[in-house]
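Asks: build me a structure from this.
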Amino acid sequence: MADGGSGVAAGAGFASLRPMVAPRSVAVIGASDEPTRIGGRPVHSMIQRGFSGALWPVNPKRDRVQGLVAYPDIAALPGAPDAAIIAVPGALAEQAVDELGRRGCPAAIVFTAGYAEVDEAGRAAQEQLVSTARAHGMRLLGPNCLGLFNAPLGYFPIFTSSFDVGWPVDPIPGRGRVGIASQSGAYGTHLFGAARNRGISTPVLVTTGNEAEVTLGDVIGWMAEDDGVDIIAAYSEGVREGPHFLAALEAARRAGKPVVMMKVGRSALGAHAAQSHTASIAGDDAVTGVVLEEFGVHRARNTEEMLDVVYAATPRIYPVRNTLGVVSISGGAGVMISDAAEEQGIPMPPMPEAAQARLKALIPFSNPSNPVDCTAQVFNDMALVGAFARSMVEDGGYSSLIAFFTTVGASPALAPRLRAELNAVRADHPDRLWCLSVLAPPERVREYEADGYLVFEDPSRAVVALAAQGRFGAAFARVPRGTVPLPAVTLPQATPNEAEAKRILADAGVPAVPEATATSMEEAVEAARAIGFPVVMKLLSPDILHKSEIGGVMLNVADEEAVRANYERLMWNAAENAPKARVTGVLVARQVSGAVEVALGILRDPVFGPVAMVGLGGVFIEVLRDVALRRCPVDVAEAEAMIRSLRGFPLLDGARGRPRADVPALAWALSALSAFAVAAGERLVSVDVNPVLVLPEGQGAWAADAVIELAQGG
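Replies: Sure, this is the predicted structure:
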């Protein structure tokens, strides 16, 4: 699917999952009369929960299964089912997919394990399974998946034991309509159970297993387009089908549906475990984080945080410009909340001076700035609670509010009056996110929640959850990235040397320092004379990527004699330190002074394609690791935002009396490099432009070194 230079695949549709997730008829291949067996649980659950469609068990040894008419084989079914559950061993599973496809079944859910998650033979069998399904135009979930459920339909093609321990499976009065998409079956149902414990409604769960055909992106995309899902919670061990996944995140963003994702495999050990568990591509974790941030996805560090953010999303209030106001009876709690807000990047502007004066007049020993410490004095006159809360909303204008009242919120004597005062203010301002930090019994918490409040015992967790809602709002309001013009690129057959690399990049819009190639000592002298002293001299070799490490770079070459001496020294260093390298000459370049050294780069992520990088540090970039990443291509405005996000940006912005660097020129070069990376295609493995010499404002940014790495053999 082409992206037109925008970086997101066009034409991705997810409606083809509807027969699988919301069918009118279901066949169960390998149906069991025993409700606790893998082939029996789906039948039992759907009978119990009143699946309204046709349910057709297939079992050659029984006439009836759990009271339903059973069919000996797929050919005997009364029609083509919308979806089929396959709960038979490997060879029979492959036969079932073929026979279902011949009957015209559009979707299969494959419980069967022993495929790519096991070994290469299993991978080959999985590929054959998918090939068969695709030949029939069939969507296939799994194999090695736990299944799914769509509770409002009474549809439970899943063999989890989660329902055995008392969790309700019917749609219950709860907060929100949260769809769970999970590569892991066991963890997906763990999230379902944990959400129900929090009173969060989860009407839909889909687990994807090996993702041989249907991927996590497909499921997220379907939920983004489904009217029965408001919030999407996703568990991922690795991303397949990068363009489709991006299209799903964009569909959710456009629909105004928050996506909260646990993406595990951050560590090298975790990434290896993920690959062996689901046979998925882990990709680079830093790139994954950048991609999720681009689409406004909240990446949860753990289950608790995921549920906190999902819970806070259930009012469906997503402030575009989120600010936090805090009223507290504890100064210490206010400090803790302020610390958390700074870490999360949610602003806490002070109350207006006039409002502070009015609040100070009400309680002279209060601290009316923000956080507003109203002290316990308010409980002598509960109307003061309402006065402080109303002022914070109407004078302070905060979009998110935390009221810290600890155990007072549970007091039989005080809580009813507290609730009444707060409700009067909230009723006038239902568009704000209201959070209470109280310690109270579950029944009292439910009362507050019924009134429309989020309730957290730990106010620091509340800050994380509220900050996420603002990021959702900002993402929903953001204009999608536009297309970036792509240059015409013709790559050489083999990895180019430095001079060739810089010429290719210059043609794409990344200018290089004036330079010339010399294949002899006298040519080097002539080049230096034409460029002007002092010059830099560097070995030219496609086999030496880090020339300075072998003595392949000579600086401050001041005259013709120095050119001759350094030419000999470079050739000797190459022969001594890299005897097998091909040396094609010496590069003579103008030596630039008064510049800030910056590194630009491209890496090709196995999932998301080319990724642009900018960082400060020159030779120290690998040590400092002060870099910003974005998917390619990026326009000039986004490139400048990347540059300004660096911790070391003050070095470019005139720190300590330095002249301001030509940041616009650097941004143009970064944008041009990112467009080149897309246009170059999959043969481009990486680009390293380091250093880029950024001169003072108006004087440009020039590539002083460049390496282009190409895939061998096409």
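
Asks: hey, let's count contacts and neighbours off CA atoms from now on
Replies: Will do.

Asks: residue contacts, the residue most central in space within the chain?
Replies: Central residue of the chain (Cα atoms, centre = their mean): Leu292, 1.8 Å from the mean position. Residues in contact with Leu292 (Cα atoms under 8 Å, 6 or more residues apart in numbering) are 298-299.

Asks: doesn't it fall inside a strand?
Replies: No. Leu292 is assigned helix when assessed by DSSP: H, G, I helix; E, B strand; the rest coil, not a strand.

Asks: ok, which stretches of the stretch 551-700 of the chain are strands?
Replies: 553-557, 585-590, 596-605, 609-616, 627-631, 684-694 (DSSP state E, counting those that start in this stretch).

Asks: nearest to Cys435, out of those?
Replies: Closest to Cys435 of the strands of the stretch 551-700 of the chain is strand 627-631 (Cα to Cα; 34.1 Å).

Asks: between strand 596-605 and that closest one, find me the angle.
Replies: 40 degrees (axes from the mean of the first three to the mean of the last three Cα atoms, to 10 degrees).

Asks: helices or strands up against strand 627-631?
Replies: Strand 627-631 sits against helix 285-294, strand 609-616, helix 636-644, with contacts defined as 3 or more Cα pairs under 8 Å, 6 or more residues apart in numbering; DSSP states H and E.

Asks: tell me the angle of it relative to strand 609-616?
Replies: Using the same axes, to 10 degrees, strand 627-631 lies at 160 degrees relative to strand 609-616.

Asks: for strand 627-631, which outside residues touch it?
Replies: 7, 287, 290-291, 608-616, 642-643, 645-646.

Asks: repeat for stretch 564-578
Replies: With Cα under 8 Å, 6+ apart, stretch 564-578 has contacts from 521-522, 524-525, 537-539, 544, 550-554, 557, 581, 583, 586.

Asks: from these, which ones fall inside helices?
Replies: 521-522, 524-525 (DSSP state H).

Asks: next, the second sequence, to be compared with the first:
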Amino acid sequence: MPFASPAVTKRVRAPAASLAALFSPTSIAVIGASSNPTRFTGKIIPTLLRQGYKGTIYPVNAKSAEIAGLKCYPELAAIPGPVDCIVYALAPEQMHNALRGAKQLGAKLLVVASAGFAERGDEEGKRLQDELVALAHENGMRVIGPNCIGFANFADRVCATAAAAMDWPDIQPGRIGLVSQSGGLGFATVLFNALEEGIGFSHVVTTGNEADLDTIDIARFLVNDARTDVIAITIEAVRDPEGFIEFLGLARDAGKPVVVLKSGRTDLGKVMAASHTGALAGSAEVFEAVCRQFGVTCTHDVDEFYQIAAMFGKLRAAGKLKRPVAPGSKCTAFSISGGHIGLFADHASTHGLKFAPFSATTMAAIERELGFSGNFQNPLDTTARAIGDDAFWGRCLRVLLEDESVDIAVPIITVARSYDRAIEDFIALAGESEKIVTVLWAGGSFEGNGMCLLRESTVPVFRTAARAAAAIEALDRYCTVQHREQQDAVWRNAGGAEKARDLLREAAKSGKSSLTERESKEVLTALGFPATKEQAVNTAADAVAAARAIGYPVALKGEHPDILHKSEAGIVFLSLQDEQAVAAAFETIVERMQKAVPGDKRGRVLVQEMLPQGTELILGLTRDPEFGLVVLCGLGGIYVEILNDVSMRLPPFSQDEALRMIGELRGVKILQGARGREPVNLDKVADLLVALGDFAAANRDLVKEVDINPLIAVGGDRLNMADALIVLNKQVS
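Replies: Got it, this is the predicted structure:
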């Protein structure tokens, strides 16, 4: 599905395949290498050697003859052979002298571990960084960093980094590719903790200041890398939204799950806009909405990050990500502990997982395997009567996997002398079945090799009910998106869209920063949005005549270009039943507008039909500082004011995507007719969302926000805009 980008300069990126050779160098020069192993610059070469690098290493240090048993060279020009990669660990001011000779050696990658560049936050640091990139490009090199901790290609045993976690002996490669702007997160916390749990990586690349190659470049390379099954990203900000969206599409099409850990999530509402809609979505919420749109998992802590990535890696390696459409709706779990079953059920419910009733055949088989009858429910509490029967676990799992209502089974084990027999059965049955087995081990064992068996298998394992439930929800979202037919947005109502844009341009040329309610509705009705019957009037007599023509009851609203929030100004009167009430309301509105904007005569009064009570929705556009215009929908009233129940998408999108957007709302059951309400025609709401998305994609240069609040659904099929506001992005000539 195509996405138009915000108004940013498109970055030209190197083909992903061309980066592969950069991370598999056959020779590395380390400029500024130290013989002191306690110093940062003294750790790089020992790390390369310790982790099994088979290429040639050239230490460069004019003050040393030898480092780590390797001949030391005074400068690059003295190195006799070709060099593929240069690691730079000197001060920024020395780069021009230190990098002389790089082009003659044929170096293609420059890894800059040094700090003192743009991260300083001053003009000098920025100048030095710009010079660094220019110098590298002149010499035919791409740059990682500066201010990074380097990279590790575990698949080829190339670990060009000084990270302390690399003291871990003989790190074995895995199938997760990790790219992290933060060296501390990537090469310290994430790597070390993951290694403790037996989780391995194909690559770890830290990008630091991202002066040249950035997170998206590396992520695109990992999509193309045959030895990477899952792409894990820690990210602070999206500097290239279009590139990020393109990468997500590439990963989706390649069937490679993406797991993200984003810092700065709580910095909400960096740009609070004039409309109510604009206050509903902060940058963090928009980022997560974009990720959901592509089936990407957003995690909130380090252990969740690498554990969910490990789950995806195992399941992709086992070929189990292609079959299930929505595994979260076809779950089962079983344990001898009723408490653990209840705890897992609680967390599963929070994460939207579903447990279908067992079939009669499954019920009979459970009774046969347990040796006693009962009212067996899903998830299954087998009770402690199964203790002592090591083969019970495998027999029970086999029965549950044969149930047609099950796509994913979660055996929950606790503490025993040894669980080896049960775990061996779990692994064997997972290998035989096309369905998914995920072990929740809420405890441990005193003997045996159970955890090692699980870690070496393709069966995911989690230690807590909360983490297991969150992981299955992530799996469900990924599989659901993967099985969607990727439809292009269909552009409709070209004539109406052209009229709407003409109205916007006319308003912008006249110097307006926003449109009045009446002007906003004129634009939106051109797109197909239904509006209330209304008239603009200048006198009380005209207001009475308009009310008589429209039919009582009516609403009166003040309209002034400088008063965006009418309710707060006290210029909205609802359910007026007669001429006296209309005339009195008119006079009050005029008085309050004059008080709000003294001497300004541009105010008018709108007389509108009073819609009957119905279900209120809010639709709109908000401008995110990273991704530009985003389409938003939610339930109105308390649902948006208190619960912030909204869903978002990047435009444009198809009607099917709009329906999925509506389905994400926590209050969707109200729209579907809960508690005796008449159901809303969701297809019509989806049509309006698609039209709004088309409008957003075509008018990014003119529109800052749109607030349709409320859109009232009356009688199921009838929809009406009760109020609307369009805020312009900028003036045009």
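
Asks: could you get me the TM-score between them?
Replies: Superposed pair, TM-score by TM-score structural alignment, normalised by the length of structure 1: 0.86. Supporting alignment: 696 aligned residues with a Cα RMSD of 3.8 Å.

Asks: returning to that earlier point: which stretch among the helices and strands packed on strand 627-631 of structure 1 is buried most, on average?
Replies: strand 609-616 (a mean of 26; mean count of other Cα atoms under 10 Å).

Asks: re earlier: got TSV for the helices and strands packed on strand 627-631 of structure 1, with distance to Val678 of structure 1 too?
Replies: Formatted as TSV, those follow (distance: least, Cα to Cα, whole Å):
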stretch	distance to Val678 of structure 1
helix 285-294	16
strand 609-616	7
helix 636-644	15
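
Asks: quick check: which of the ones you listed is nearest to Asp688 of structure 1?
Replies: Here strand 609-616 is closest among those (Cα to Cα), at 9.2 Å.

Asks: for the closest one, packing partners?
Replies: strand 596-605, strand 627-631, helix 636-644, helix 663-680.

Asks: which part of structure 2 lines up with that strand?
Replies: Aligning strand 609-616 of structure 1 against structure 2 (TM-score structural alignment) gives residues 628-635.

Asks: how much does that stretch stray from structure 1?
Replies: Mean deviation of stretch 628-635 of structure 2 relative to structure 1 after superposition (mean Cα distance after the TM-score superposition for structure 1): 1.6 Å.

Asks: mind checking which of the contacts of stretch 564-578 of structure 1 are buried?
Replies: Buried members of these, scored by 16 or more other Cα atoms under 10 Å, are 521, 524-525, 537-539, 544, 551-554, 557, 583, 586.

Asks: and the two most separated of these?
Replies: Across these (Cα to Cα), the longest gap, 23.3 Å, separates Val525 and Ile544.

Asks: and the helices and strands packed on strand 627-631 of structure 1: which comes nearest Arg471 of structure 1?
Replies: Taking those one by one with Cα to Cα, helix 285-294 is closest: 9.2 Å.

Asks: which residues touch the following helix or strand past that closest one?
Replies: The first helix or strand that comes after helix 285-294 of structure 1 along the chain, using DSSP states H and E, is strand 298-299. Strand 298-299 of structure 1 is contacted by residues 259-263, 289, 292, 468, 472 when judged by Cα under 8 Å, 6+ apart.

Asks: tell me the one among those nearest to Thr375 of structure 1.
Replies: Looking across those and measuring by Cα to Cα, the closest to Thr375 of structure 1 is Ala468, at 28.7 Å.

Asks: show me what contacts that closest one?
Replies: 298, 309.

Asks: what does it align to in structure 2?
Replies: With TM-score structural alignment as the criterion, Ala468 of structure 1 pairs with Ala474.

Asks: could you measure that match against Lys435 of structure 2, distance?
Replies: 17 Å (Cα to Cα, to the nearest Å).

Asks: which parts of the stretch 201-350 of structure 2 are strands?
Replies: 201-206, 230-235, 258-262, 297-299, 331-335.

Asks: no no, the stretch 51-200 of structure 1
Replies: Using DSSP E, counting those that start in this stretch, strands in the stretch 51-200 of structure 1 cover 54-58, 64-65, 68-69, 83-86, 107-110, 139-141, 148-150, 178-182.

Asks: how about these in CSV, adding distance to Arg658 of structure 1 and mean neighbour count?
Replies: What follows is the strands of the stretch 51-200 of structure 1, written out as CSV (distance: least, Cα to Cα, whole Å; neighbours: other Cα atoms under 10 Å):
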stretch, distance to Arg658 of structure 1, mean neighbour count
strand 54-58, 75, 23
strand 64-65, 81, 19
strand 68-69, 82, 14
strand 83-86, 68, 28
strand 107-110, 64, 28
strand 139-141, 59, 26
strand 148-150, 60, 25
strand 178-182, 51, 28
